[in-house]
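Enquirer: I'd like to go over a predicted model; first the sequence, then the structure.
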Amino acid sequence: MNIAVIGAGALGCLFGGHLAVAGHDVWLLHRREQIANTLSAAGISIHRDDDPPLAAGINATATASDVGTADLVLVLVRAHQTPTALAEHAACIGPETLLLSLQNGLRNYDYLLDQVGRERAFCGVTYEAAITKEPGTIIHTSTGLTTFGGSSVGARTTIQETFAEAGFNVNTVTDPRPVIWEKGALVGATAPVLTLTGCPVTHLPTDPLDEVVTQLLTEADHVATSQGIDIDVETIQQTIASMTESHAEHRVSMVQDIEHGRRTEIDELNGVIIDLGKTADIAVPINKHVTALIHGVEQCS
């Protein structure tokens, strides 16, 4: 397949590198031409534990017209950047191109549906985790399940097989909204807490963090129910507990955004819960508090 990856950060390079090694024609799209040139020249090196690094030659560009028409576009920019990124890179999105988002955030599926319609839009979540040591050098901090969905069974199967052949554990569903909301609720309950406290992931199940996380999850559950979406809070809490081992060394992207003076994804997570809660007349005071505090940290970083 001819695959374009919008967003050449840690996950973009992780997925792009493995797909390239699997024999696909992969292009990474980065907004900064200098970094795109570095990636094209040096390729990608993916490091996992003590295993030999996975090296992949890769095409990278800041100009979508270099790619031509892609068969599949994988969207991995920050959630609030999605509408702009899709518009900027529309040159590689043709009348039959499939779009797949594996981003954090609760509105990405809507953004893709607006772009290409129901038959070609796919969205989901991934529990793969990685960080960028330097452009092109990726530390694969933990592996996990990737789940996505969309209405076209044939296209869904093609994407699943493509990712599975590249070594990823992939599951598909027809309606991706429940898995999107479960991951969104998890990230919205943990990332702001870790960012505001400076605590590592291993502290999440301990008091007083656990109480705040539970309150954030409960509010998210009430709002999801108002949208006709069922999420399993107990399962999310179990996932958080397991993260203390599987993601113990991982630093969440919200922390990294603050450290680099970047805007966080808070408005696409907790901010969506606030907006929908207001529409449904559901009180979400804890989500309001952590969102306001993260905005304050953004202003001061």
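Expert: That came through fine.
Enquirer: when you work out contacts or count neighbours from here on, use the C-alpha atoms and nothing else.
Expert: Noted.
Enquirer: and the spatially closest residue to residue 276 that is not a sequence neighbour, how many neighbours?
Expert: In space, not counting the residues next to it along the chain, residue 276 is nearest to residue 223; the distance is 6.7 Å by C-alpha to C-alpha, 6 or more residues apart in numbering. By other C-alpha atoms under 10 Å, the residues close to residue 223 number 26.
Enquirer: so who does residue 223 touch?
Expert: Going by C-alpha atoms under 8 Å, 6 or more residues apart in numbering, residue 223 touches 273, 276, 277, 280, 282.
Enquirer: for these, which one is nearest residue 106?
Expert: residue 273 (8.7 Å; C-alpha to C-alpha).
Enquirer: next, the closest one: secondary structure please.
Expert: helix (DSSP: H, G, I helix; E, B strand; the rest coil).
Enquirer: tell me the spacing between it and residue 218.
Expert: Counting by C-alpha to C-alpha, to the nearest Å, the separation of residue 273 from residue 218 is 11 Å.
Enquirer: put this beside the first:
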Amino acid sequence: MRDGRRIGVLGAGAVGGALAALLDRAGHEVLVTARGEHADALRAHGLLLTGGWGESVHPLAVVDRLPADLDLVVLATKAHDSAAALEAARECDGVPVVVVQNGLGGADAVRDALPHSPVAIGLALFAASLVGPGRIAITGPAGLTLGGDAAALAVALPLLTEALPAPVGTAGDVLGAQWTKLLVNQVNALPAITGLSVQQVVAHDALRRLLVASMRETAAVGRALGVAWATIGPVGPAAVDALLAERAAPGGSLPGEDVPRALAAGMGDEPNPASTLQSIRRGRTTEIDALNGAVVAAGGRAGIATPVNAALVALVHGVERSGAFLAPEAVVTAVERGLGDR
């Protein structure tokens, strides 16, 4: 074994695979779980990382179960796969875990499965795509924000700070950071429905207005719940205020319309499919219920109507079933009743 720590990654997809490659590059022994053709390619050829952090090949150990003698476990599956994935880590109860997922609830899944493990939450700001079996491309090189249990942070923070070629910061209020990331992740649904990149969605006037409407609902629910919004990239308390403003911005834009524009601009020219579209293209169940669906569920608790988010959830599930993307005009028609007079 090389010098360094021994780290297990549950879910070596786009984000988990990128982190596994970077940790391997930093000199650690990395064990991963994966499935299907991706797992076969990792076993045969290692993981090829390309894009914004350079090109390199990483001989990761693909395992069915993680051993007990790990220094850190990274849970990077889709949120709805957490419970099943954690079955492969039953021997790791007590090992610090960092959950790097979209949506809410990952920490609860870890505490249910591994009650003695301290848990940190990681919010990936970088964009990664699984472009083929054993191949991951960094399409948006950015950092990572961590929060959660001090014992988990004490292990995860130095390891990830050393491994990532981008800033790794901490959030004092991890729930506020998760809600900000949930607001950012509103960019996922419309690409999954249309097959377009995030940049193409934001450039399309009608789709951008639907995106703003779903963001406005998310901001309203978070505000009703008393969320202390963190700042992630261009999104933070000022963006929430802009989204919830009563008046249009100068030039006739919707309130908050500059928020998705800023997100798209920060992604650069490389088309960003977002994670939900990647799942659609691979024929996998998406995490939409942990994204827009989480907004709908929280809105129900807060007494805030979320018809746009509910419509987007239904449309994503429709594409999951049919495999057929919708034209932008069809999307607008399908959700306009939810928009009402917004």
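Expert: Sure, I can see it. Because the structure is a prediction, the values reported are computed rather than measured.
Enquirer: and residue 273 and residue 218 of structure 1? Which one has more around it.
Expert: Taking other C-alpha under 10 Å, residue 273 of structure 1 and residue 218 do not tie; residue 273 has more neighbours (28 against 17).
Enquirer: what segments of the stretch 1-150 of structure 1 are helices?
Expert: Assigned by DSSP state H, counting those that start in this stretch, the helices in the stretch 1-150 of structure 1 fall at 10-21, 33-42, 82-88, 108-116.
Enquirer: contacts for the third one, please.
Expert: Residues external to helix 82-88 of structure 1 that are found in contact with it (C-alpha under 8 Å, 6+ apart): 6, 64, 75, 77, 108, 111, 115.
Enquirer: and those as a markdown table, adding neighbour count?
Expert: Below are the contacts of helix 82-88 of structure 1 laid out as a markdown table (neighbours: other C-alpha atoms under 10 Å):
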| residue | neighbour count |
| --- | --- |
| 6 | 25 |
| 64 | 22 |
| 75 | 25 |
| 77 | 23 |
| 108 | 24 |
| 111 | 16 |
| 115 | 17 |
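Enquirer: kindly reformat these as a markdown table containing distance to residue 153 of structure 1.
Expert: As requested, the contacts of helix 82-88 of structure 1 are exported to a markdown table (distance: C-alpha to C-alpha, whole Å):
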| residue | distance to residue 153 of structure 1 |
| --- | --- |
| 6 | 24 |
| 64 | 28 |
| 75 | 20 |
| 77 | 26 |
| 108 | 20 |
| 111 | 20 |
| 115 | 19 |
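Enquirer: among those, which two are most distant?
Expert: 64 and 108 (20.2 Å).
Enquirer: re earlier: possible to save the helices of the stretch 1-150 of structure 1 as CSV with distance to residue 253 of structure 1?
Expert: Formatted as CSV, these follow (distance: least, C-alpha to C-alpha, whole Å):
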stretch, distance to residue 253 of structure 1
helix 10-21, 10
helix 33-42, 19
helix 82-88, 16
helix 108-116, 17
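Enquirer: return the most buried member of the ones you listed.
Expert: Scoring these by mean neighbour count under mean count of other C-alpha atoms under 10 Å gives helix 10-21 as the most buried, with a mean of 24.
Enquirer: quick one: what's aligned to residue 167 of structure 1 in structure 2?
Expert: Matched across to structure 2, residue 167 of structure 1 falls on residue 164, judged by TM-score structural alignment.
Enquirer: in structure 2, mark out all the strands, start to finish.
Expert: 6-10, 29-33, 47-51, 56-58, 61-62, 72-75, 97-100, 119-124, 127-132, 135-140, 144-148, 168-170 (DSSP state E).
Enquirer: ok, longest helix in structure 1?
Expert: Longest helix in structure 1, counting residues (DSSP state H): helix 177-197.
Enquirer: for that one, which helices and strands make contact with it?
Expert: Applying 3 or more C-alpha pairs under 8 Å, 6 or more residues apart in numbering; DSSP states H and E, we find helix 177-197 of structure 1 packed against strand 121-126, helix 209-226, helix 233-246, helix 253-259, helix 285-300.
Enquirer: can you pull the contacts of the closest residue to residue 57 of structure 1 other than its chain neighbours?
Expert: Of all residues not flanking residue 57 of structure 1 in the chain, residue 43 sits nearest, at 4.5 Å (C-alpha to C-alpha, 6+ apart). Residue 43 of structure 1 makes contact with 55, 56, 57, 58, 59, 136 under the criterion C-alpha under 8 Å, 6+ apart.
Enquirer: count the neighbours of the third one for me.
Expert: Translated: residue 57 of structure 1. Counted with other C-alpha under 10 Å, residue 57 of structure 1 comes out at 16.
Enquirer: again with the second one
Expert: Applying other C-alpha under 10 Å, we find 20 residues neighbouring residue 56 of structure 1.
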